[in-house]
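*Asks:* any chance you can model this:
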Amino acid sequence: KLGTVSVILENRTQTSRPEDKRSGWVGRGDVFVWFRVSAEEVLSSKMSPMQQDEEVGGEGGIEEVNREEADRRLLSKELENSVAAHPEDASLRFQLGVSLWENSGDSSESKEKAAEHFVVSAKYNPGHGPTFRYLGHYYCRVSLDSQRALKCYRRALAIDPDDSESGEALCDMLDSSGNETLELAVCKEACEKSPRAFWAFRRRGYLHLDQKRWSEAVQCLQHAIRGYPASADLWEALGLAYQRLGMFTAATKSYGRAIELEDTRVFALVESGNVFLMLGSFRKGIELFHQALQISPKNISANYGLASGLLGLSKECMSLGALRWGASLLEDASKIAGASAQLAGNISCIWKLHGDIQLTYARCFPWVEDDKMIQSDAKAFNGSLVSWKQTCLLAAFSSRRSYLKAVHLAPWQASIYADTAIASDMISSMEDEDSSHDLYSWQLQEKMALGALLLEGDNYEFWVTLGCLSRHTALKQHALIRGLQLDVSLASAWAYLGKIYREEGEKKLARQAFDFSRSIDPSLALPWAGMSADCLNRGLKSDEEFESCLRAVNILPLAEFQIGLCYLALLSGNLASSQVYAAIMQAVQRSPQSAEAHNLNGLACEARFEYESAVASYRISRCVMHNSSCKSSKSHFRDITINLARSLVKVTIERCTLSECFLFMYLGMLDTEGMQIYAYALWKLGDNNHALVVARALAAAVSTVGKISTSAIVSFISRLLYCISGIDLAITYLLKMPNEAFDSTSVSLVVRAIHALDQSTRLQSTVFKQMLSPFFWCGGCRNELFDGTF
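*Replies:* Sure, this is the predicted structure:
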């Protein structure tokens, strides 16, 4: 600014200028250049040689400061002289005022002198906007005359709408006085006058954000960004406006640009993470929350968002079958939510989030076999089952405790009462209590559901919650019907109503309710499961029944649906399917206390030729039945033991098979299938005599079984006799069988095989009769040869 030569260009005609040795005016047509010698020459000319030597020997920093101060004083003095010579020159007045204003520091006296020159300058040149800007600064900061300051600022903006300094100062004064409407009008007027008044568009966009006028805010902020493309505040504000409008993709881009310009923008990181959570991109949201916590480790919003993201990601993992991974994510989320509750224990939403995490953990915590000892050691299995149950129960208690804390902080929020009711219902279902409850007493879950309805009686979701949690059938039906009265298109209410009707034996009403629910919302799992269970009344085939249940499992992988899917797969011949195998494995992890789940898991393993795993599942199933408080039928125990014996035979553990069959004989529960397994195990161990004894007993029981079982018994005895006593005894046995016994594929194949080995052709007539049988020519025998059963 100040150097050896300083020039000031004046675009006007001058006829005379003062002459001075150190300054002068040189004419160049209509332009005159006023020059001056630097302050260094002036000072040096006035200093003695000794003073000059001392000055040269001083410190460089002090010398520079003194030089600049001298230059400023000299410039002010010269401007004063020029103003004195030309008192009506508005430009010189303005320059002198600026010099006094900037060099005054905190001196109010110098600023008052500067203001006098600004007033005179404005008098001679009323169209100069910066003059009114400095006058506005004086009245606002020095004399504290707000009315005059407002007038000066507005005059400056009227002259130059692009003057951001005057505009911001005027808006700051209006904002401090609470006159937001006038502030918005000023910005609007500047925007209409000049499209380059970017400060006005920015300020106007911020005001629209404050007033929640998101569409107008987007337009103004977009225009302001043209003038301030590197402003992280503008990009952040634009992202917020997009977010409130539901334009989440545009919001993430705006937030991302703000983060690129300034990577420490915690608000942009947190809000961008929230948007990604709403879009279902949990991993990206978690990454952004981690970045925010690196900048501000104790930020409540970032911790809350991180815990929410982990909860969403865990649900996504569990829906894909990764139960262990989902449980580990929930453990991390619980720690973060707990730490947030310690930082801000008076915020109800944090406690509610902690309750949601713990409730999900209690529902989805998987039972895992620690080692192979569990498969054969009943004590180890019981210990693992008790540990699993305690973990789930403690998580449910923690969930209810967090919900109650949230209720204490925000008793007006009805949804928290409903959450507390759900947690209480889960606790009561997991605790070892007597199944008989007093029908005239209200349970805790019912009371909490009623508490939600007392606050919001017209909320149909709370009526559905009461209908699902109540133990009174009449109250269930009333609550669900009340929910349908409030919203007839409520698919969940129709589905649960159909479940109630089915439990009460009203199958026609149940079918109608399930049909209504499925037509309203096909993505609901319960109607598909109900249609699968009602296949006989609907006239559906077994494959259609299986497909309906499979769809229910894909929509909502509940253990009950998965067990039903495996049972239908057993009936339809789809037990070896990978979908069925994955479903029953998840069912075992979710419900290890279910003997039926372990039994079906064993059948699925057996269908996949995994006999050792099948043996372990059958043993665990029997162990669960022994420990179960409810009474299991003898037929169930017999079926599981037969399955176990069959699998033991297939893994060549005949002695274990014999012990199981001896147990059956002792209990009087050895049926024809068990006798076949028993005889086969005796033969494998070389005890042929006892095997023949069991075979005779089995042959005597042929008349008491059905046609399918008769064919299986005849085929088995024929092969066993051939292996033990030779072809003669087998032929003798077959010749005694009636012709109806040879209609089966398995028996027909055995007869033909033995006939091929018999040189005497004693079974020629039997084989000839089979060829003349209508069963052979209708294709039943030939088709069964290729269906995979053989």
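*Asks:* C-alpha only now, for contacts and for neighbours.
*Replies:* Will do.
*Asks:* isn't M430 up against L393?
*Replies:* Yes - with contact taken as Cα atoms under 8 Å, M430 and L393 are classed as touching, separated by 6.8 Å.
*Asks:* looking at these two, which is more packed in?
*Replies:* Neighbours of M430 and L393, each counted by other Cα atoms under 10 Å, are more numerous for L393; the result is 21 against 13.
*Asks:* quick one, helices of the stretch 51-200 of the chain?
*Replies:* All helices of the stretch 51-200 of the chain, identified by DSSP state H, counting those that start in this stretch, fall at 60-85, 90-102, 108-124, 129-141, 146-159, 164-176, 180-193, 198-210.
*Asks:* out of the ones you listed, which comes closest to A552?
*Replies:* helix 198-210 (45.1 Å; Cα to Cα).
*Asks:* returning to that earlier point: tabulate the helices of the stretch 51-200 of the chain (JSON lines), appending mean neighbour count.
*Replies:* Formatted as JSON lines, these follow (neighbours: other Cα atoms under 10 Å):
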{"stretch": "helix 60-85", "mean neighbour count": "15"}
{"stretch": "helix 90-102", "mean neighbour count": "22"}
{"stretch": "helix 108-124", "mean neighbour count": "20"}
{"stretch": "helix 129-141", "mean neighbour count": "23"}
{"stretch": "helix 146-159", "mean neighbour count": "21"}
{"stretch": "helix 164-176", "mean neighbour count": "18"}
{"stretch": "helix 180-193", "mean neighbour count": "17"}
{"stretch": "helix 198-210", "mean neighbour count": "23"}
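*Asks:* how about the residue positioned nearest the centre of the chain: what's its closest non-neighbour residue?
*Replies:* Centroid-nearest residue in the chain: G312, 2.3 Å away (criterion: Cα atoms, centre = their mean). With Cα to Cα, 6 or more residues apart in numbering as the measure, F282 is the residue that lies nearest to G312, at 6.6 Å, once sequence neighbours are left out.
*Asks:* same for the lengthiest helix in the chain, what does it pack against?
*Replies:* In the chain, assigned by DSSP state H, the helix with the most residues is helix 378-409. On a contact count with 3 or more Cα pairs under 8 Å, 6 or more residues apart in numbering; DSSP states H and E, helix 378-409 meets helix 348-364, helix 373-376, helix 414-430, helix 611-627.
*Asks:* could you also give me the structure for this next sequence, so I can compare it with the first?
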Amino acid sequence: MKEFDKCLSPLLKAAKSDPNNYYCFFYLGQFYRYMKEYDKARRCFERSFKLCPNYNEASIELSKMYRILQNWDANIALLQTITEDQINKQNLWAWLQMGLILMEQGDYDEAINYLRSASRIDKKNSHCWESLGDAYLCRGAYASAQEAYEVVLEISNLALYPALQIALIKKDRNCLDEAILDFEALLTMNSNCVLTLTGLAETCLRKARVCYYEQRLGTARDYAQYAVESVTRAIRQCSEISCLWKILGDCCMLVTRLPEKYCCLMIMRALDEGIHVGGDKILEKDDLFQLAAKCYCKALILIEDKQFLWHDLAVCYLNQAENCEDRDIIRKLLTKAQAIIQNCTLTNPRCWQHWNLLGNIALASDPPNYALAQHAFIKAVILDNDCAIAWCNLGILYYKINKIELANKAFAEAQRADPNYTQSWIGKAFVAEIMGQDDEAIDLFRHSISLGFHPQGALGYGHWVCRKLMESPQNSSLYAIQELHAIPVACDALTWYTGKWQFLECDTYTIAFANDNVGQMAL
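*Replies:* Have a look, this model is predicted:
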């Protein structure tokens, strides 16, 4: 009858009249639990369980009290007592709870064993399958986790949580097109779910990055715009989540790297102007840099662990400085970036990314601070000897100060750390040029093009193909040109490099190249 103020006295009298009646103590524990006197409730449930260990309801409530009071050892001891017997439908709950506790403590393999046993006994229990999927996911077994969540959907096709988890798993496994379709399907069921909108925005941002590296620049911009629209819808509902602002900042930063033709985004006016106005506006490169900085600053206000957000803000200021022509503004931006990243290195001196960024900022200064850059890059490679990025940057530094032998060693270390890192092969090609090893230079540039597009690789390979053709006798057959299809490969690479074409008749070949500075190899 919900008349709780009248419950206590008769329940106490009943327990006193028959101290061996487990049922009285069970209901007394229920009363104390409702009154949020959890310790008294725990003692009552313990008494009830002691009097009748086979009474499932008492053991279930006792386990709940241990969980509320965070008495993990007592809870595990209780559950181990119950799960000593062979699993059945009566003690199934204990196997499930044991698996959940082990998962919370990080013992994923043992948790999976308990949860798998529970799911075998009750194959229609969606809670068992959901928990099993969570355990697989925590262990990193994405395929098994997805299969478990799919079983949940077979049991209940309207369940949102497993469908969302499947979409997130596809995103993490880089099945981006499938993940986007799954997120869109979820939005048809609940158009205002912040988790779904966030997942869709993250997936679209990843897809935009993939398209950017594949030189599908227009498609990259379209996916970035889709990500902005999704994250904006999420921000409208819950603007106090820091990751939403970071995603928006990352979208802006990605688009700033695109050519001028695609370097624009449609942004909600209120996000840019900071006032309650309606409508949208188009932002181009300079405005996008400023909005990205605002987004990172907003995210910094909302989160405690700010280390990598400060890093992102420093990257934003560095990239903005590299795309600016006003020296005073450049100096201010680089000063801000250097101050931020130096503070990051003090906060976390074991992070190689901070030191690597500090080296890049030092190189971008006017004049370049080579001593600081060398110190920072060396610090980065000491912290992570297998970091191809830092080794390559160190090689570029030595190349710029004309220490070719040290540059060659640094580029070789970058190749060792990551044989597929394009820039290290381009660096080795620069060294080969300086040392007069022309054949090796063209081979290295060609290999860099086969790994992926990079402006310097495209420019370098196009230059050497043109040079080889101009230096070779008429009607001669060159293995590096004809057998390796150098001309179409160079044309494709330079097509990506620039949209401005000039045609040069060279003997029997028509060579397309970017501009009059095609032979310049300046970094």
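*Asks:* circling back to that earlier point, ok, which of the helices of the stretch 51-200 of the first structure comes nearest S542 of the first structure?
*Replies:* Distances from S542 of the first structure to each of these were compared using Cα to Cα; the minimum, 59.8 Å, belongs to helix 198-210.
*Asks:* find me the equivalent region of that closest one in the second structure.
*Replies:* Helix 198-210 of the first structure falls opposite residues 92-104 of the second structure when the two are matched by TM-score structural alignment.
*Asks:* average offset between the matching stretch and the first structure?
*Replies:* Here stretch 92-104 of the second structure is compared with the first structure after superposition; its mean distance to the aligned residues, by mean Cα distance after the TM-score superposition for the first structure, is 1.8 Å.
*Asks:* the residue nearest to G312 of the first structure pairs with which position in the second structure?
*Replies:* Using TM-score structural alignment as the criterion, the counterpart of F282 of the first structure in the second structure is L176.
*Asks:* residues near its match, how many?
*Replies:* Counted by other Cα under 10 Å, the residues lying close to L176 of the second structure total 23.
*Asks:* tell me the contacts of it?
*Replies:* Residues counted as contacts of L176 of the second structure (Cα atoms under 8 Å, 6 or more residues apart in numbering) are K170, T203, C204, R206, K207.
*Asks:* which of these does the first structure keep?
*Replies:* Retained in the first structure by both residues aligned by TM-score structural alignment, their matches' Cα atoms under 8 Å are the following of these: K170, T203, C204, R206, K207.
*Asks:* most surrounded residue in these?
*Replies:* The member of those that has the most neighbours, counting by other Cα under 10 Å, is T203 with 29 neighbours.
*Asks:* so the helix or strand where it lies matches what in the first structure?
*Replies:* If you go by DSSP states H and E, T203 of the second structure is part of helix 194-213. Against the first structure, the aligned range for helix 194-213 of the second structure is residues 300-319 (TM-score structural alignment).
*Asks:* superpose on the second structure and give me the mean offset of the matching stretch.
*Replies:* Per the superposition on the second structure, stretch 300-319 of the first structure and its aligned residues are separated by 1.5 Å on average (mean Cα distance after the TM-score superposition for the first structure).
*Asks:* need the counterpart of G246 of the first structure in the second structure.
*Replies:* Counting by TM-score structural alignment, the partner of G246 of the first structure is G140.
*Asks:* can you give me the neighbour number for its match?
*Replies:* Burial of G140 of the second structure, expressed as a neighbour count using other Cα under 10 Å, amounts to 13.
*Asks:* pretty sure H354 of the first structure contacts A339?
*Replies:* No - using Cα under 8 Å, H354 of the first structure is not in contact with A339; the gap is 10.1 Å.
*Asks:* ok, those two, which is more surrounded?
*Replies:* It is H354, of H354 of the first structure and A339, that has more neighbours when counted by other Cα under 10 Å, with 30 against 17.
*Asks:* got the contact list for the more buried one?
*Replies:* The contact partners of H354 of the first structure, taken as Cα under 8 Å, 6+ apart, are S334, A337, G338, S399, S402.
*Asks:* who wins on neighbours among these?
*Replies:* When neighbours are taken as other Cα under 10 Å, the top entry among these is S399 (30 neighbours).
*Asks:* so for that residue, what's the nearest residue that isn't a sequence neighbour?
*Replies:* The shortest distance from S399 of the first structure to any residue other than its chain neighbours is 4.0 Å, reached at G355 (Cα to Cα, 6+ apart).
*Asks:* and the one you found, what's its match in the second structure?
*Replies:* With the correspondence set by TM-score structural alignment, G355 of the first structure lines up against G249 in the second structure.
*Asks:* before we move on, back to that, how about the helices and strands packed on helix 378-409 of the first structure, which one is nearest V5 of the first structure?
*Replies:* Once those are compared by Cα to Cα, helix 348-364 is nearest, at 68.1 Å.
*Asks:* many thanks, I have nothing further to ask.
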